[in-house]
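S.K.: sequence? don't have it. structure:
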């Protein structure tokens, strides 16, 4: 059954919300877009005259698809090369969805998206729909075929798990704006002490290369260890210059609402360093260098060129 103009417009009206839900659930821009396309195909094949509430129907189809994806993703994570991190998205990208409340902004931070990996697929769906999109428990229960009381229990459990992983208070975004340039200056200083002062004592650094580019296989813990690791990573050598070719350019950006540093060489985005900032310092550095997880940032970065790099000598 072909789609009428009205039915096409109706789907397009909900496309952005569906994509934002899928991104929060799957942690991947590409997978989120694939999920929305799958929903569109099912919308096209459905008997739409029998669908009383298109928004609820579309959301249910999407969440059921994402539940299946999340279940299979757990098996894929076991064979993933190195550390797995969510795909970073430039702040302001529509894929991030609503950002009107503190809860909505927090729910799409890389820190929380990483924590959501610890939840069961059902807990993740309930948490995202309630926390980020303000669905009522009755609505979520209907989408997941649960009782309302069961939905409330799942939500409380999910919130407790996320809160336990987010033990520190984050700093105001405005206060964190200079962190990327401070980080760059510290790593290029040739001295580990400036970087140690920038980090919390129990900070952690995680790099995701996906087996496609060289990246540390395991996390680096502790300010001193991270400072030594990053000092070596940023230290120019003949081998690195031969591999990279041009001098790298560094840009202060915002990713998923948090400060970040983008590294570009020869017009190509090579990596993004994302910072989880607290009043005590940077508690986590998430380094994304997997090319597959930089595709969306690359596209939007190119669309918004030219950019002004930070002053740096490498």
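M.R.: All right, it came through fine. A quick note: this is a predicted structure, and the numbers were derived from the prediction, not measured. Numbering: from 1, shown residues only.
S.K.: could you use CA atoms for every contact and neighbour count after this?
M.R.: OK.
S.K.: quick one: secondary structure of residue 261?
M.R.: Of the three states, residue 261 takes strand under DSSP: H, G, I helix; E, B strand; the rest coil.
S.K.: can you map out the strands along the stretch 51-200 of the chain?
M.R.: 199-208 (DSSP state E, counting those that start in this stretch).
S.K.: pull the longest helix from the chain.
M.R.: helix 54-79 (DSSP state H).
S.K.: next one for the comparison:
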């Protein structure tokens, strides 16, 4: 009888030990699996975020969906939030119309050059979405005197290096300029004095009566230097630069003299600084 009681007690003790050991082993396995699943979830979330934030290395052949992600990331980095909706609509060869919506409101509109990544807006700072920078931060070395508020210069072919050296701090600044292309025969550099000044680039045409008129607005930008490429401008100007800041507003046609091949400023000479390089 005594042996039977002892045997039962030992059996019960061993059973209890086995049950407790099994419970701890089971708990450890479950916790390990939960931790593994949690880590996997976090890893997947991080990978998803990294994919979302990844900017393509090559600007060529970026899809509209990729541009949408690039622009959303630009806003997150520079404005502290990701817009609720970014729309990208191709409106011409390498030209994309961009709208930014946040909290159901239209925040901004841009015209994006898909070849350079440069985006201009009538209300927002000019930016290069691809490079992730604002272009109105470009510092030039143009010095203005008295009433001068805008610098315009004709650049002869082969003199680009001199313009870079004289008026910019690096090649990157020059190469990041917003560029208006209306031909390829002549090049002009335009630098506003104020970062708040509005520049409008107009395309000109001539009526049957020989009257010059503005046919199309090519670009509107705020406070950023511009590079303008245009066709022959000796007979009549093909492009004009409109400057507006405060109460000051005027337009300068971009013309080259047929006599000496130099940039011709007929009006507003006291407001325009000629920085041409011949």
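M.R.: Sure, I can see it. Everything numeric in this text was worked out from a predicted model, so none of it was measured.
S.K.: please state their TM-score.
M.R.: The TM-score (TM-score structural alignment, normalised by the length of the second structure) is 0.25; 116 aligned residues with a C-alpha RMSD of 6.0 Å.
S.K.: what's the longest helix of the first structure packed up against?
M.R.: Here helix 54-79 of the first structure touches helix 5-26, helix 29-45, helix 121-127, helix 137-144, going by 3 or more C-alpha pairs under 8 Å, 6 or more residues apart in numbering; DSSP states H and E.
S.K.: what about the strands in the stretch 51-200 of the second structure?
M.R.: Counting by DSSP E, counting those that start in this stretch, the strands of the stretch 51-200 of the second structure are 85-92, 95-102, 105-113, 118-120, 127-128, 133-134, 150-155, 178-182, 186-192, 198-206.
S.K.: quick one: the first one to strand 105-113, angle?
M.R.: Read that as strand 85-92 of the second structure. Put simply, strand 85-92 of the second structure runs at 30 degrees to strand 105-113, going by axes from the mean of the first three to the mean of the last three C-alpha atoms, to 10 degrees.
S.K.: would you mark the buried spots in strand 85-92 of the second structure?
M.R.: 85-88 (16 or more other C-alpha atoms under 10 Å).
S.K.: need these in a markdown table with distance to residue 213 of the second structure, can you?
M.R.: Output for the buried residues of strand 85-92 of the second structure, formatted as a markdown table (distance: C-alpha to C-alpha, whole Å):
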| residue | distance to residue 213 of the second structure |
| --- | --- |
| 85 | 39 |
| 86 | 36 |
| 87 | 34 |
| 88 | 32 |
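S.K.: contacts only, for residue 273 of the first structure.
M.R.: Residues near residue 273 of the first structure by C-alpha atoms under 8 Å, 6 or more residues apart in numbering: 260-262, 285-288.
S.K.: what about it, which SS state?
M.R.: Assignment for residue 273 of the first structure (three-state DSSP): strand.
S.K.: residue 244 of the first structure and residue 296 of the first structure, how far apart?
M.R.: Taking C-alpha to C-alpha, to the nearest Å as the measure, residue 244 of the first structure falls 22 Å from residue 296 of the first structure.
S.K.: make that residue 55 of the first structure, sorry
M.R.: Relative to residue 296 of the first structure, residue 55 of the first structure is positioned 26 Å away (C-alpha to C-alpha).
S.K.: these two: who's more crowded?
M.R.: Set side by side, residue 55 of the first structure and residue 296 show more neighbours around residue 296, with 18 against 15, by other C-alpha atoms under 10 Å.
S.K.: which element, helix or strand, includes the more buried one?
M.R.: helix 295-303 (DSSP states H and E).
S.K.: got the angle between that helix and helix 29-45?
M.R.: Relative orientation of helix 295-303 of the first structure versus helix 29-45 (the same axes, to 10 degrees): 100 degrees.
S.K.: in helix 295-303 of the first structure, what counts as buried?
M.R.: Quick answer for helix 295-303 of the first structure (16+ other C-alpha under 10 Å): 295-298, 301.
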